[in-house]
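Undergrad: Here is my input, please return the structure:
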Amino acid sequence: MSDWSHCFHFGVSLANQAAEIILTSFQKQKAVKLKSSPADLVTETDQRVETFLISAIRTQFPNHRFIGEESVAAGEALELTDTPTWIIDPIDGTVNFVHRFPFVAVSIAFAVNKQTEFGVVYSCVENKLFCAQRGRGAFLNGEPLHVSGQEDISRCVIVTEIGPERDDLALSTMTSNIYRLLRLPVHGVRALGTAAVDMCQVAVGGADAYFHVGLHCWDIAASAIIVQEAGGVVIDTNGLHFDMMSRRVIAASSASVAQRIADVIQVFPCRRDDEDPYSSVCGDAGACENKHV
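TA: Purely as a prediction, here's the structure:
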C-alpha cells in the first residue's frame, strides 16, 4: 500500500490557507450568482478558493487530476479515474456563507484507484479541522474521533438537508423522509446547511446518522472517510455499498441504524455524477427507484 501522507499533510495545509480566505470575506457583502436553482449559489470567494487550491496542488503534483465543484459547474468533465485525484468543495455551505450562518467548510478528499485515501474538512467559523487517512483513524483538531455507536434508531439524532432541488418530486420526497423518521420515532432531525459538517457530526458522536439524496461527490467524499475511520458505517440509500458518484448516502453510528434508515426513506431520480450529462435522467436504475410510494 502506498503512503500518501505527504499529500495528506499538504492538503491539511491548504485547508488552513483556504479557511483564511473564506474568513476574510465571511462578514462582507457578497456578489451572488445562481447555478441550478435559487438555493444553489456561488460567490467570487467559492471560485477564488477553488482556483487557489487547484493551482497550489497542480504546482506541487503536476500529474494529479481534479474534480472541483466550481470547475464542473463551469463545464469541465467530471471523471474519476485510477490516477491520483483531488476532490474539492471550496465552500461547502455557500448559502450559509452568504447569510453569515456559521457552518461553512472547506472539503478536500484524495482518491487513488477510485478509493479515497484521505479526507480533510475544515469548519472555518468553528475552527474545527476534521481529518482522516485510510487505516489511521479520524481526528478533530488532533484529538481522536469516535462515533456514538448507537444501535437503537429510536434514540438517534439524525442529520439531513433539504438540498438545492426545488421540483415537486424532490421536495415531497425529502420532506416525507423527515416525516417518516420522526414517526419511527427518533429523538430529532437536524440540518446545518453543509453536508460535509453534517457528516462530521456523526464522526464526532454529536449525531447518530446522516442521509441525503441529490448531493455530489465533492460534498461527501472527504467526510465519508472521516466517518468510516471514526468507526462509523457509510452505505448507499439502497442498503448496499457506498459509491461516492451515486449521489446517495447514509452515514451512521452502526450498521443497524444505517440499515433502518435505508428501509424507511424514499429516493428520487437523480443522474449519477459520472454519467453522461446528455444521457437520460437516470442511467442507474437504483437512482430511479422510489420506495414506499
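Undergrad: okay, CA-based contacts and neighbour counts for the rest of this
TA: OK.
Undergrad: Report the buried residues of stretch 81-92.
TA: For stretch 81-92, the neighbour count (16 or more other CA atoms under 10 Å) marks Pro84, Thr85, Trp86, Ile87, Ile88, Asp89, Pro90, Ile91, Asp92 as buried.
Undergrad: Just to be sure, the fourth one is in a helix?
TA: Which is Ile87. No. Ile87 is assigned strand when assessed by DSSP: H, G, I helix; E, B strand; the rest coil, not a helix.
Undergrad: One more sequence to fold, the one below, so I can look at both together:
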Amino acid sequence: MSIETAIEAAKEAGRLIRQRVETTKRVETKYTAHDLVTEVDRQAEEIIRQVLHRAHPDHAILGEEGVAPGPEASREALEAHRDYEHLWIVDPIDGTTNFVHGFPYFCVSIALARRGKVELGVIYDPMRDECFTAERGKGARLNGEPIRVSEENDLGMSLVATGFPADYKGARKINTAGLIRLSSRCRNIRTAGSAALHMAYVAAGRLTAFWELELNAWDLAAGSLLVEEAGGRVTDTRGTPYHIGVRHVLATNGRIHEAMLEELRAAEATGFEKQEG
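TA: The predicted structure is shown next:
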C-alpha cells in the first residue's frame, strides 16, 4: 500500500539524516542567506525518489530539491504538477537550518495527492524516531497509535507556533507583526524551525495552533492532512480551506481558529494585505 511505501521512504531517508547530523556538511544558500541546502538534503531526496519509483513507477514526484529557489519558482512547479493523477510531494529535510546547526528539530515530509487533493501524509522525525501518519478518512497516528488535537477553547490558554520566512524583507516582517500581536494574547509562542513538524505537533495536541507565511506545498501537504484527520482545521490566513496551493497557512485544533484569524487580520499579518490593498 502507498502509506507503507511512504513510511519506508521516510525512514530510509531518516537513517541517512540521523547518521549525518553531527558530521561536517557542504552548506549552500538558495533563495536567501536564510534558505539553506546541504548534500544530505539532495541524497535524502534521491533515496525517497528511488523508494517511491520502485513501488509506483507511474507516479509523479514534486520534491523541494528538484525546484529552483524562490517563491515564484515554487508556484510554477506546483502549477505544472498539481493536476497529476498521483503526485508525491516531498521535503527530504524540513528544517535544514536546524540540521546544519545540530539542533534536533527537523523531519522528512512525504504526501500523496490525487488530482490536487492530499490523500496520505507521513512526517518522520529521525532524531526521536517519531512517525506521524495520516490517510484520508482513517484518522491520524503517531507510531501506530491514534492522535487528536488539543482541547483548548481559549486563545489565552493556547501554545502557538510560527516561523521566520526566508524572505526577510517581505514575508518575515509581516509574519513578525503577527507574532508580536499574538505574543500577548496566547499562553506562549514557539518558533522551532520546521513547519511540517509544527503541524504534526498540532495534530498530536502538543501545540494548539501554527501559522506562517510563504510556505511551499512540500512544507504543508503532509501536515495539513495530519491536522485534519486528527480533528483540527487547516486554512489559509484568510480562512479559505486548505488546498495544495496555499502558501500562508493557519492550522489549529479548530476551537481557536476564528480567534487566530481575527488576530492575524488585526495585526495586518495575513500576507494578503498587499494584494488586497
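Undergrad: Mind checking the TM-score on these two?
TA: Remark: TM-score between the superposed chains equals 0.91 [TM-score structural alignment, normalised by the length of structure 2]; 266 aligned residues with a CA RMSD of 1.7 Å.
Undergrad: could the buried residues of stretch 81-92 of structure 1 go into TSV alongside distance to Gly119 of structure 1?
TA: Listed next are the buried residues of stretch 81-92 of structure 1 as TSV, based on distance: CA to CA, whole Å:
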residue	distance to Gly119 of structure 1
Pro84	13
Thr85	12
Trp86	10
Ile87	9
Ile88	10
Asp89	12
Pro90	14
Ile91	15
Asp92	14
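Undergrad: Nearest to Val233 of structure 1, out of these: which one, please.
TA: Ile87 (20.9 Å; CA to CA).
Undergrad: Just give me the match in structure 2 for that closest one.
TA: Using TM-score structural alignment, the partner of Ile87 of structure 1 in structure 2 is Ile89.
Undergrad: got the contact list for that match?
TA: Ile61, Leu62, Gly63, Ile110, Ala111, Leu112, Ala113, Ala217, Trp218, Ala221 (CA atoms under 8 Å, 6 or more residues apart in numbering).
Undergrad: nearest residue to Ala195 of structure 1 other than its sequence neighbours?
TA: Asp219 (5.9 Å; CA to CA, 6 or more residues apart in numbering).
Undergrad: ok, the corresponding residue of structure 2 for that neighbour - how many residues close by?
TA: Under the alignment (TM-score structural alignment), Asp219 of structure 1 pairs with Asp219 of structure 2. Residues lying near Asp219 of structure 2 (other CA atoms under 10 Å) number 26.
Undergrad: any idea whether Asp219 of structure 2 is helix, strand or coil?
TA: Asp219 of structure 2 ends up helix, using three-state DSSP.
Undergrad: Pretty sure it sits against Ile93.
TA: No. Look at Asp219 of structure 2 against Ile93 with CA atoms under 8 Å: they stay out of range, at 9.7 Å.
Undergrad: Could you pull out the residues contacting both of those two?
TA: What both Asp219 of structure 2 and Ile93 touch, as defined by CA under 8 Å, 6+ apart, is the set Ser109.
Undergrad: ok, of the contacts of Ile89 of structure 2, which come out buried?
TA: Judged by 16+ other CA under 10 Å, buried ones among the contacts of Ile89 of structure 2: Ile61, Leu62, Gly63, Ile110, Ala111, Leu112, Ala113, Ala217, Trp218, Ala221.
Undergrad: in the stretch 151-277 of structure 2, which spans are strands?
TA: 159-161, 188-190, 209-212, 233-236, 249-252 (DSSP state E, counting those that start in this stretch).
Undergrad: Same list, these, but as JSON lines with mean neighbour count and distance to Pro57 of structure 2 please.
TA: As requested, those are exported to JSON lines (neighbours: other CA atoms under 10 Å; distance: least, CA to CA, whole Å):
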{"stretch": "strand 159-161", "mean neighbour count": "23", "distance to Pro57 of structure 2": "37"}
{"stretch": "strand 188-190", "mean neighbour count": "17", "distance to Pro57 of structure 2": "40"}
{"stretch": "strand 209-212", "mean neighbour count": "29", "distance to Pro57 of structure 2": "34"}
{"stretch": "strand 233-236", "mean neighbour count": "24", "distance to Pro57 of structure 2": "31"}
{"stretch": "strand 249-252", "mean neighbour count": "29", "distance to Pro57 of structure 2": "32"}
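Undergrad: Stretch 61-75 of structure 2: which residues count as buried?
TA: Ile61, Leu62, Gly63, Glu64, Glu65, Gly70, Pro71, Ser74, Arg75.
Undergrad: before we move on, what about stretch 181-194 of structure 1?
TA: For stretch 181-194 of structure 1, using 16+ other CA under 10 Å, the buried residues are Leu181, Val186, Val189, Leu192, Gly193, Thr194.
Undergrad: Show the contacting residues for the residue nearest to Leu250 of structure 2 when sequence neighbours are not counted.
TA: Leaving aside its chain neighbours, Leu250 of structure 2 sits nearest to Trp211 (4.4 Å; criterion: CA to CA, 6+ apart). Residues near Trp211 of structure 2 by CA under 8 Å, 6+ apart: Ala161, Thr162, Gly163, Thr237, His248, Val249, Leu250, Ala251.
Undergrad: Quick one: map the first one onto structure 1.
TA: When you say that, I think you mean Ala161 of structure 2. Aligned partner of Ala161 of structure 2 by TM-score structural alignment: Val159.
Undergrad: Could you measure from that match over to Ala196 of structure 1?
TA: 11 Å (CA to CA, to the nearest Å).
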